[in-house]
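Colleague: this one's structure only:
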């Protein structure tokens, strides 16, 4: 299986197109409602441009389907893709809301949902994966505290904010998934704080640009997640797992191994990376390779629509916690939230 139908031709679709090539596969056909964008990406990949998403998915040269469109279109396209019977990878999040995520999983059933690969690519970052594997192997004994920091170099355009679903559903969704994969226990409560201190206009648009979430796991592990839409020193992505026997840390890679030792700059290291593809480019490629392997073998996807639903559940709890100014007690993925 080497041919992939790519639905979408925006920034994330271009990231995935490069990763498809790096993984030894190829983009067979492309669809995007903006024809110029589809044609531009097709020229770079040698793919055929389809007139509709359905046409792209049905192309005989496409053995699998990748959806890399805006969050609010994922569910409709996913339902169409699942009906083809071809393996499907969808960029995160599963949907633009928790309710839409629930409806999608209910519509296709849990078994089929486990066959849908969801693009939480940070699981495949080498440092992050090493922390998860170390925790699961008991290298630090009982996990007591998990701290996840995610800060972007600069905020997205303001026009993106209203259609993003909000910081918890769009940005922190990666960290909710990462916390679940490392802790391996259900979360029992969520407490969120947030503010729009980088740009007050973000607040007027109904979102926050600076946030923290504290979650309590069933076994007593405390999870702290820190997010910011702006970081003056680069793309700040760290995970710290602290336990009874020590600590595991996935730190920020740097632009080089250079360190200056002078009177003016004693022990000054090279800056951290500034662009998400510099940090996570290899993990996108690993994600594609794993998707192809699982699809060939008919296995459940290691990160799938069920994981997407659970991350959406935590994001919805955080959104509700912020709106109500209180801790939200979690009762299960069928929980109803009132704003």
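Modeller: All right, it came through fine. The shown structure was predicted, so the numbers you read here are calculated from the model rather than taken from an experiment.
Colleague: all contacts plus neighbour counts: C-alpha atoms, from now on.
Modeller: OK.
Colleague: Distance from the chain centre to the longest helix seen in the chain, please.
Modeller: Using DSSP state H to define each element, the chain has its longest helix at helix 276-297. With CA atoms, centre = their mean, to the nearest Å as the basis, the distance from the averaged C-alpha position of helix 276-297 to the chain average is 13 Å.
Colleague: another structure for you, compare them:
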């Protein structure tokens, strides 16, 4: 049994609490949030204890793991404190908005030898992971091109976006990780373009809402990522892998598979899932199970801290390319 402390009692923290509580191999012991009423409400719901400080958690030797679901600007602090206290860590992405802070964090914890997993949950999506498996098994020969579609159902409030780090670090960082996961390679060149087609006021904070990124791997494979902050038909998350001997596609699951045909339309389907929690519910559960299994079996966790850092470096390169209008070369 793995004893967890949850840091963060917001929307995604609440989801994580539910998953921990439903796992036969885990127990939710503590909930921390700077907004105490939220921590108390969530802790009460799952028979855990709400605490006023993280130190109360770190000083409890019975706690095996921290699940960090607080705001991004606190991740590094809690990772360092947790690692130094010998706690295993599952942290939501990104590690931080600054790659330099991520590197500094690693320098402080690299000798702690505690398991650290970064929350790139899409690796655990059943269709995405099956595409990866078939590709690895040679199902379409040699991969030549990868296309990743990433579209949110609606744009976040400007108040949030002002502090999000920009579309590449906040949203597309998931897709940079999927690029690395599926190709098994690193980026050699990144070129990004973007526009404010949805919320023109984003230009005032140096951000965009619509992007296209092209990436070349070290072996010459090509990847295209298209992202949008608003998609009127739901949460659109698809992957297409084109190879020397065929094509693989990971499409969107739907709330149900019923199709309807009438005099006015044929094979009408349900709309897509409304947002990431519904779309990736299975992936979040599988992510947690993978983390728990790694702790029990004392095997390496994945995605690792290094995976989080490398996705961050790609986000930085995309931002630099967007600003300069030129491709960015990565070593």
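Modeller: Yep, that arrived. Not measured: the values here are computed from a predicted model.
Colleague: And the TM-score, once the two are fitted together?
Modeller: For this chain pair, the superposition-based TM-score is 0.96 by TM-score structural alignment, normalised by the length of the second structure; 330 aligned residues with a CA RMSD of 1.4 Å.
Colleague: Name the residues of the following helix or strand past the longest helix of the first structure that come out as buried.
Modeller: On the C-terminal side of helix 276-297 of the first structure, the closest following helix or strand by DSSP states H and E is helix 305-324. By 16 or more other CA atoms under 10 Å, the buried positions in helix 305-324 of the first structure come out as 305-322.
Colleague: what do you get for stretch 104-124 of the second structure?
Modeller: In stretch 104-124 of the second structure, residues buried by neighbour count (16+ other CA under 10 Å) are 105-106, 109, 114-124.
Colleague: Nearest residue to residue 191 of the second structure in space, ignoring adjacent ones along the chain?
Modeller: Counting by CA to CA, 6 or more residues apart in numbering, residue 327 is the residue found nearest to residue 191 of the second structure once chain neighbours are left out, at 4.3 Å.
Colleague: Does residue 69 of the first structure fall in a helix, a strand, or a coil region?
Modeller: coil (DSSP: H, G, I helix; E, B strand; the rest coil).
Colleague: In contact with the residue nearest to residue 13 of the second structure when sequence neighbours are not counted: list those residues for me.
Modeller: Nearest-residue entry for residue 13 of the second structure: residue 69, 5.4 Å, with adjacent residues in sequence omitted and distances by CA to CA, 6+ apart. Under the criterion of CA atoms under 8 Å, 6 or more residues apart in numbering, the contact partners of residue 69 of the second structure comprise 6-10, 12-13, 91-92.
Colleague: Selecting buried members of the residues you listed in PyMOL, what would you type?
Modeller: The following PyMOL line selects those of the contacts of residue 69 of the second structure that are buried, judged by 16+ other CA under 10 Å:
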select buried, resi 6+7+8+9+10+13+91+92
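Colleague: ok, so of the contacts of residue 69 of the second structure, who is nearest residue 152 of the second structure?
Modeller: residue 12 (16.1 Å; CA to CA).
Colleague: where do the strands sit along the stretch 51-200 of the first structure?
Modeller: 64-67, 88-91, 116-119, 143-151, 187-195 (DSSP state E, counting those that start in this stretch).
Colleague: now the ones you listed as TSV including distance to residue 38 of the first structure?
Modeller: As requested, those are exported to TSV (distance: least, CA to CA, whole Å):
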stretch	distance to residue 38 of the first structure
strand 64-67	14
strand 88-91	17
strand 116-119	21
strand 143-151	31
strand 187-195	37
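Colleague: Go through those strands and name the closest to residue 137 of the first structure.
Modeller: Of all these, strand 143-151 sits nearest to residue 137 of the first structure, with 11.0 Å by CA to CA.
Colleague: Residue 214 of the second structure reaches residue 194, doesn't it?
Modeller: No: when contacts are counted by CA atoms under 8 Å, residue 214 of the second structure is not listed as touching residue 194 (11.8 Å).
Colleague: Mind telling me what element the residue in the first structure sticking out farthest from the centre is part of?
Modeller: Among the C-alpha atoms of the first structure, the one farthest from their average position, using CA atoms, centre = their mean, is that of residue 263, at 42.2 Å. Assigning secondary structure by DSSP H and E places residue 263 of the first structure outside every helix and strand.
Colleague: And it, how close does it get to residue 126 of the first structure?
Modeller: 35 Å (CA to CA, to the nearest Å).
Colleague: what do you get for residue 297 of the first structure?
Modeller: With distances defined as CA to CA, the gap from residue 297 of the first structure to residue 126 of the first structure amounts to 24 Å.
Colleague: which one of these two has more residues nearby?
Modeller: The residue with the greater number of neighbours, taking residue 297 of the first structure and residue 126 and applying other CA atoms under 10 Å, is residue 126; the counts read 15 against 8.
Colleague: Next one: the more buried one from residue 141 of the first structure, what distance?
Modeller: If you go by CA to CA, the gap between residue 126 of the first structure and residue 141 of the first structure works out to 21 Å.
Colleague: Now do the same contact list for the residue most central in space within the second structure.
Modeller: Central residue of the second structure (CA atoms, centre = their mean): residue 120, 3.5 Å from the mean position. Taking CA under 8 Å, 6+ apart as the contact definition, residue 120 of the second structure lies against 92-93, 174, 177, 303.
Colleague: where's stretch 186-194 of the second structure relative to the chain centroid, distance-wise?
Modeller: Centre to centre, stretch against its chain (CA atoms, centre = their mean), the figure for stretch 186-194 of the second structure is 19 Å.
Colleague: which residues in the first structure does it align to?
Modeller: With the alignment judged by TM-score structural alignment, the segment of the first structure matched to stretch 186-194 of the second structure spans residues 186-194.
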